[in-house]
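>>> Quick one: sequence plus predicted model below, questions after.
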Amino acid sequence: MQAITHDESVGPSSLALAEVPDPVPGPDEVVIEVAASAVNRADLMQSQGLYPPPSGAPATIGLECSGKIVEVGENIEGAAEWAAEHLRPGAEVCALLAGGGYATRVAVPAAQVMPIPSGVSLAEAASLPEVACTVWSNLFMTADLTKLSRPGRRPRLLVHGGSGGIGSFAVQLAAAFDIDVAATAGSAEKVAACRELGAGLAINYRESDFVDVLREHTAESGDFGADVILDVMGAKYLGRNVAALADDGRLVIIGMQGGISGELNIAELLGKRGGVIATNLRKRPVEGPTGKGEICRQVVENVWPLIEAGRIKTQVSERFALADAAQALQRLQSGESSGKLLLEV
């Protein structure tokens, strides 16, 4: 098969298409002939040597894909009983990967393989697994967002990077669950996009401090702050995120775009009875109540119907050939893109 290889010491510019051995499915795996993969911030970090794959995962970049099943392992039905009807050769599926998506074929645990929601094309389905599983697991399984309503108001969510791949999905999914959504973005165009996606409050972080805007926005209720903050920035926003939390609020950190080490005001956090949670999807086990298999099951049960009903739409903004993976990552790195970037085989 063909796969994208790279030199970590060089970064995205070293990516190239090369011949590599075909994957062989394990007993609990299927092999997918890839139609498309999608570009994620973690892919950029891996290309720079900053985010190595978990033990046992393919060295090839790529955390999601769509395509057709071409081989199945001998223990498929036992590996993913909830999805057994979709795990047959020829079935069109999408999958959450620990690596290997930038290739023409990939082996993946059966429990992480999902049917394609009706109304979504085979290629566009590649844009869904990573964002859907990340957002659902963090907002609804970890932060219990829907349980944080208060007398007289809905739960409040603040999403950083609301027009990006993760952010645009988070805004739509939360809005579909009747959450009061605020989002930050870095331009007037991206702020407008956040509003169109369902954010009741959209903040241009280049022009305003999101803490001040959130305080003004919630002043009338006398109940300041966000119940949950979904953060991709990490250290850079740590202090202001704690300041923006409501009492009993939860800061969920899923990225490190703004650095890995920051100062935490524990007194302020204690005063709010706040929680800071850092989570990672890629290194979770397949099995278990918070494993990737269970996350995929819940996504199919709870999120796919919203996509099929048109309440959540895929946000594919640009498409690249697989051989142009370096160009796609450089586009992501520029910060000028919105939504998801696809790599099509």
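Structure's in. What do you need?
>>> C-alpha from now on. contacts and neighbour counts both.
OK.
>>> pretty sure K340 contacts L128?
No. The pair K340 / L128 is not scored as a contact, 9.2 Å apart, by C-alpha atoms under 8 Å.
>>> Would you mind measuring from the residue positioned nearest the centre of the chain to D209?
Centroid check for the chain by C-alpha atoms, centre = their mean gives V131 as the closest residue, at 2.8 Å. For V131, the distance to D209 equals 26 Å [C-alpha to C-alpha, to the nearest Å].
>>> got the contact list for S317?
S337, S338, G339, K340, L341 (C-alpha atoms under 8 Å, 6 or more residues apart in numbering).
>>> can you confirm it is in a strand?
Yes. Looking at S317 with DSSP: H, G, I helix; E, B strand; the rest coil, it is inside a strand.
>>> ok, and here's another one to check against it:
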Amino acid sequence: MKAVIVSSPGGPEALQLAEVPEPQPAEGEVLIEVVAAGINRADVQHRRGLYPSPPGVAENPGLEVSGRIAQSAAGFQSGQPVVALLAGGGYSERVAVPTGQVLAAPEGIDLVSAAGIPEVAATVYSNVFMVAKLQPGETLLVHGGAGGIGAMAIQLAKLRGAQVIATAGSAEKCQRVLELGADEAINYREQDFVEVAHRYRGANVILDVMGASYLGRNVEALARGGRLVVIGLQGGAHGELDLAALMGKWGSVYGTGLRYRPLEEKAEIMRQVEEQIWPLIAEGKINPSIDKTFPLAEAAAAHEYFDSGVHQGKILLTV
């Protein structure tokens, strides 16, 4: 079968289409014929050699797909439309996935667009609601509000009755943030998000993709009892934390990841995603934020577009 591999760690040109062995489902897994795969920042880190696949997982990138069941197994019927959360290998014609990470495709959207949902839905729901326990009436600060994760976080938090403020890097992206339902958009090139957060008496929950470069200011932006959840390291991995400031806020800092979690934890997250988010998609209350699609063979061009930072929402590869 064809799959996109990383020839050697580096830029987008490192992604090449190649023939690889077809995956053989192990016990508790199901084989999926891939229709589309979502691109995530973790895939970029994988391409650069900074985020390797866990042991026993396909070495090529790709953490989420949509597709159809290749053969009946474990409660799934052959040809059934599904989406799946992966630990790797999604940039392929076929993938073998633990059944706990596979869901029937949500109603209300086409199967290609559905590929942009599993990773962002699992990331947002597990971090904002399962870890940080955002409550109605609280304020959520989302960094990178115009991206796939940001778009999901804004929509879901507003539906749960929270106030949402979000950062973005241009006037166009700020407009997109407002269209998604945010109460306020912050152009981080022109505004101080700490100052804005203080107008809301601080952020009760902060969903952060930057890491070290934002650590100190995120603590400043917290409300009393606020929860900072770090899910990305775009601004570096090593930062200095003012514990006195954190203690003065009665604050908490969580660092989480999805890829290396045990299978049973991923299965529980996906169960809750199906229960809590799928009905909202079917009702048209949450819409996947899809920016652009590329054929699988043009994965390098898709990553070049992703790296440019101009996109708003998800970028997909179609098989």
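Received the coordinates, thanks. Values in this document were obtained by computation on a predicted structure and should not be read as measured data.
>>> Any idea what the TM-score is?
The TM-score (TM-score structural alignment, normalised by the length of the second structure) is 0.98; 319 aligned residues with a C-alpha RMSD of 1.0 Å.
>>> Neighbour count: K340 and L128 of the first structure, which is higher?
The residue with more neighbours, out of K340 of the first structure and L128, is L128; 30 against 26, by other C-alpha atoms under 10 Å.
>>> How about the contacts made by the more buried one?
Counting by C-alpha under 8 Å, 6+ apart, L128 of the first structure touches E64, C94, T314.
>>> which of the residues you listed has the most neighbours?
C94 (31 neighbours).
>>> Residue in the second structure paired with that one?
Using TM-score structural alignment, the equivalent of C94 of the first structure in the second structure is V83.
>>> how close does that match sit to E179 of the second structure?
Remark: distance between V83 of the second structure and E179 of the second structure (C-alpha to C-alpha) = 26 Å.
>>> Could you do R201 of the second structure as well?
In terms of C-alpha to C-alpha, R201 of the second structure sits 24 Å off from E179 of the second structure.
>>> sorry, back to before: skipping its backbone neighbours, what lies nearest the match of C94 of the first structure in space?
S66 (4.2 Å; C-alpha to C-alpha, 6 or more residues apart in numbering).
>>> re the thing from before, and the residue nearest to the centre of the first structure, how far is that from K283 of the first structure?
The gap separating V131 of the first structure from K283 of the first structure is 15 Å, by C-alpha to C-alpha.
>>> got it, and G26 of the first structure?
Counting by C-alpha to C-alpha - G26 of the first structure and K283 of the first structure are separated by 19 Å.
>>> Report the contact partners of the residue nearest to Q135 of the second structure when sequence neighbours are not counted.
Sequence neighbours aside, A162 is the residue nearest to Q135 of the second structure in space, at 6.7 Å (criterion: C-alpha to C-alpha, 6+ apart). A162 of the second structure makes contact with L134, Q135, P136, G137, E138, T139, L140, according to C-alpha under 8 Å, 6+ apart.
>>> which helix in the second structure runs the most residues?
For the second structure, the helix with the greatest residue count under DSSP state H is helix 263-276.
>>> Show me what that helix is packed up against.
If contacts are counted by 3 or more C-alpha pairs under 8 Å, 6 or more residues apart in numbering; DSSP states H and E, helix 263-276 of the second structure sits against strand 102-104, helix 118-124.
>>> distance from the first one to the first structure after superposition?
The superposed strand 102-104 of the second structure is, by mean C-alpha distance after the TM-score superposition for the first structure, a mean 0.7 Å from where its aligned residues fall in the first structure.
>>> The longest one too?
By mean C-alpha distance after the TM-score superposition for the first structure, the fitted helix 118-124 of the second structure averages 0.2 Å away from its aligned residues in the first structure.
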